[in-house]
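1. fold the following and give me the result.
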Amino acid sequence: MKKFLCLVAVIALLTGCASKKEEVKREETIVIGLDDTFAPMGFRDESGKLVGFDVDLAKAIGEKLGMNVEFQPIDWAMKETELNGNNIDCIWNGYSITEARKEMVEFSNPYLQNKQIIITLNESSINSKEDLANKKVAVQKESSALDAVQQDSIVTQLNNLIEFDTNIDCFLDLEAGRSDAIVCDEVLARYVMKQRGEEKYKVLSDNFGEEEYGIGFRKADTELVEKVNRALQECIDDGTVEQIRMKWFAQ
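-> Got it, this is the predicted structure:
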């Protein structure tokens, strides 16, 4: 009986130590949810490594905070569910600040400007937002592009608003001639067009509105938001953000 009780005590002690280690690990690591196809903010290079503007910025801020940064690819359509289900600690990947999202998450200070642009193939007869009437328009599911189009009066005149899992799928559908136009983040679109051949596309002067990117946290994590905001400001003040911007957006 004494041996049994000693064994139970040892197991309890080891379990307690493991729990404490897990708590320390969770405190020192911030898990970032991202769409790993969203170039140039967060995506995989030819070797499969996660790279991008937001990846570099997150690492820089993690260094300022003395925290490990772990990246977790997620289904972008489920991003807020992943966050509030504690599977990730923040959403950080070209995450546009919108009024609807403010009801679900606590945003950091904005750190990059963006707008929702309209892209067609170069030979298309579409030259304005009004020309989208009776056309098929592709957008990413649960994206700010989708929100922007749905809030615009033109949505009632579209032939179809097609939703895809990724923005790359939107580009592929456009190139295949199944959709007539894409609405997506300018930051991503300019990068993708450069990679796929800018001469194939036409960007309309009309757009679906300007916006800003921020980092989304759980409503209860106000202390973490404040820490990240301070570190973000330090990165702006010491030139780190400018260096990262030049690396990914020099042109």
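
2. could you use CA atoms for every contact and neighbour count after this?
-> Will do.

3. can you point me to the longest strand in the protein?
-> In the chain, assigned by DSSP state E, the strand with the most residues is strand 201-217.

4. what element comes up after it heading to the C-terminus?
-> Where DSSP states H and E defines the elements, the next helix or strand beyond strand 201-217 is helix 222-237.

5. that next one vs strand 201-217, what angle?
-> Using axes from the mean of the first three to the mean of the last three CA atoms, to 10 degrees, the direction of helix 222-237 lies 130 degrees away from that of strand 201-217.

6. which other residues reach helix 222-237?
-> 60-61, 64-65, 106-109, 217, 241-242 (CA atoms under 8 Å, 6 or more residues apart in numbering).

7. now a ChimeraX select for only the buried ones of the residues you listed.
-> For selection in ChimeraX, the members of the contacts of helix 222-237 meeting the burial criterion (16 or more other CA atoms under 10 Å) are listed in this command:
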select :60,61,64,106,107,108,109,217,241
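
8. hmm, which two among the contacts of helix 222-237 are most spread apart?
-> Using CA to CA, these reach their maximum pairwise distance at Glu106 and Glu242, which is 25.0 Å.

9. with respect to Thr15, which of the contacts of helix 222-237 is nearest?
-> With CA to CA as the yardstick, the closest approach to Thr15 among the contacts of helix 222-237 comes from Leu65, at 29.0 Å.

10. once you drop chain neighbours, what's closest to the closest one?
-> Closest residue in space to Leu65, ignoring its immediate chain neighbours: Ala231 at 6.8 Å, by CA to CA, 6 or more residues apart in numbering.

11. now, which of the contacts of helix 222-237 lie within strands?
-> Filtering these for membership in strands, criterion DSSP E, returns 106-107, 217.

12. one more sequence to fold, the one below, so I can look at both together:
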Amino acid sequence: MKRKLSIKVLACAMAAALLFAGCGSTDKASSSVADQSWEKVKEAGVLVLGLDDSFPPMGYRDDNNEIVGYDIDLAKEVASRLGVELKLQPINWDSKEQELNTGNIDCVWNGFTMTDDLKKNLLFSDAYMNNQQVLVVMADSKYNSEADLAGKSVALQSDSSAKVALDSKTDFKASLKEVIELDNYTTCLMDLEKGGVDAVVMDEIVARYFIQMKGSKYKVIGNSLAAEEYGIGFRKADVALKTKINDTLKEMAKDGTNAKISDKWFGKDISTIGK
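-> So this is what the prediction gives:
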């Protein structure tokens, strides 16, 4: 009986060992599955770009309701070189991470500021442009500095890097009467013109564009609230897709395409990737 029991126990032990070994092999195989993010885009033949379509000059609707902009021109060239169609998908900026994680879009490419918090959940390309957060007021206003806005109202785009920048300036923020969060910068500036707020915290790239378009209707005051960089956001696991687009942008920098597109929108080359 003892011998038979020992054999039975040994057999069970071996079976268990094989079972666990099999599970280990499966886990190892699953964890080593190749990143198919680029292959999926290539097979579909479409790169779906998520954007806020009211963020000039990076991406916005022109008088013909067509989505145009600096980022759009860059993305079109990248898609062309990769042999895929570019699909522009307007999204709610507050839901950009959700849009990515549910697979509705392949990337967020629209003057997207890379912050430490965002980098915890998203994968970013190399920075392709520098930017800073600034204060914008009406050109004929009496405000010329942060101190002048004590007790006043300030607007900014919700879930934006402007909010992050303002939150970091605790003393200045505490001096304000109120901070109003709106859907986009166009709405913020409309509220500024109507007198609903006294200033807007926004990207300098966008502010300078509006100043140019509006004939100095607005002015930038004070110092930069925060320096930042624009990048393209991807799902954390989509390294292959990020690398493909990143490398293409570097090629475009090398052959002068990025400089040409930048000159079209800004009158000079302010691109940074590949330099």
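
13. tm score of chain vs chain?
-> Comparing the two superposed chains by TM-score structural alignment, normalised by the length of the first structure, the resulting TM-score equals 0.87, with 228 aligned residues with a CA RMSD of 1.5 Å.

14. and the longest strand of the first structure, what other elements does it pack with?
-> Applying 3 or more CA pairs under 8 Å, 6 or more residues apart in numbering; DSSP states H and E, one finds that strand 201-217 of the first structure contacts strand 90-96, strand 106-107, strand 112-121, helix 144-150.

15. can you check which part of the second structure the shortest one sits on?
-> Pointing back at strand 106-107 of the first structure there. With the alignment judged by TM-score structural alignment, the segment of the second structure matched to strand 106-107 of the first structure spans residues 123-124.

16. ok, the counterpart of Leu224 of the first structure in the second structure to Asp247 of the second structure distance?
-> Taking TM-score structural alignment as the alignment basis, one finds that Leu224 of the first structure is matched in the second structure by Leu241. Per CA to CA, to the nearest Å, Leu241 of the second structure is found 10 Å from Asp247 of the second structure.

17. out of those two, which sits in the more crowded spot?
-> Leu241 (23 against 16; other CA atoms under 10 Å).

18. OK, contacts around the aligned residue in the second structure for Ser179 of the first structure?
-> Per TM-score structural alignment, the equivalent position to Ser179 of the first structure in the second structure is Val197. If a contact means CA under 8 Å, 6+ apart, then Val197 of the second structure has 152-155, 191 as its contacts.

19. what about the residue nearest to Leu65 of the first structure, neighbour count?
-> Neighbour count for Ala231 of the first structure, taken as other CA under 10 Å: 18.

20. next: the one 4 residues further on.
-> The number of residues packed around Cys235 of the first structure, counting by other CA under 10 Å, is 18.

21. counterpart of it in the second structure?
-> Structural correspondence for Cys235 of the first structure with respect to the second structure (TM-score structural alignment): Met252.

22. can you show me the strands along the stretch 1-150 of the first structure?
-> 29-34, 37-38, 42-44, 50-51, 68-73, 90-96, 106-107, 112-121, 136-140 (DSSP state E, counting those that start in this stretch).

23. next, format those strands as TSV and append distance to Leu14 of the first structure.
-> Shown next, in TSV, are the strands of the stretch 1-150 of the first structure (distance: least, CA to CA, whole Å):
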stretch	distance to Leu14 of the first structure
strand 29-34	22
strand 37-38	41
strand 42-44	39
strand 50-51	36
strand 68-73	25
strand 90-96	31
strand 106-107	37
strand 112-121	46
strand 136-140	47
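
24. which helices and strands does the longest helix anywhere in the second structure pack with?
-> Assignment by DSSP state H gives helix 2-31 as the longest helix of the second structure. Under the contact criterion of 3+ CA pairs under 8 Å, 6+ apart, helix 2-31 of the second structure touches no helix or strand at all.

25. OK, contacts around Gly151 of the second structure?
-> 175-178.

26. how do those look in the first structure, which are kept?
-> Taking both residues aligned by TM-score structural alignment, their matches' CA atoms under 8 Å as the threshold, the shared contacts between this structure and the first structure, drawn from those, are 175-178.
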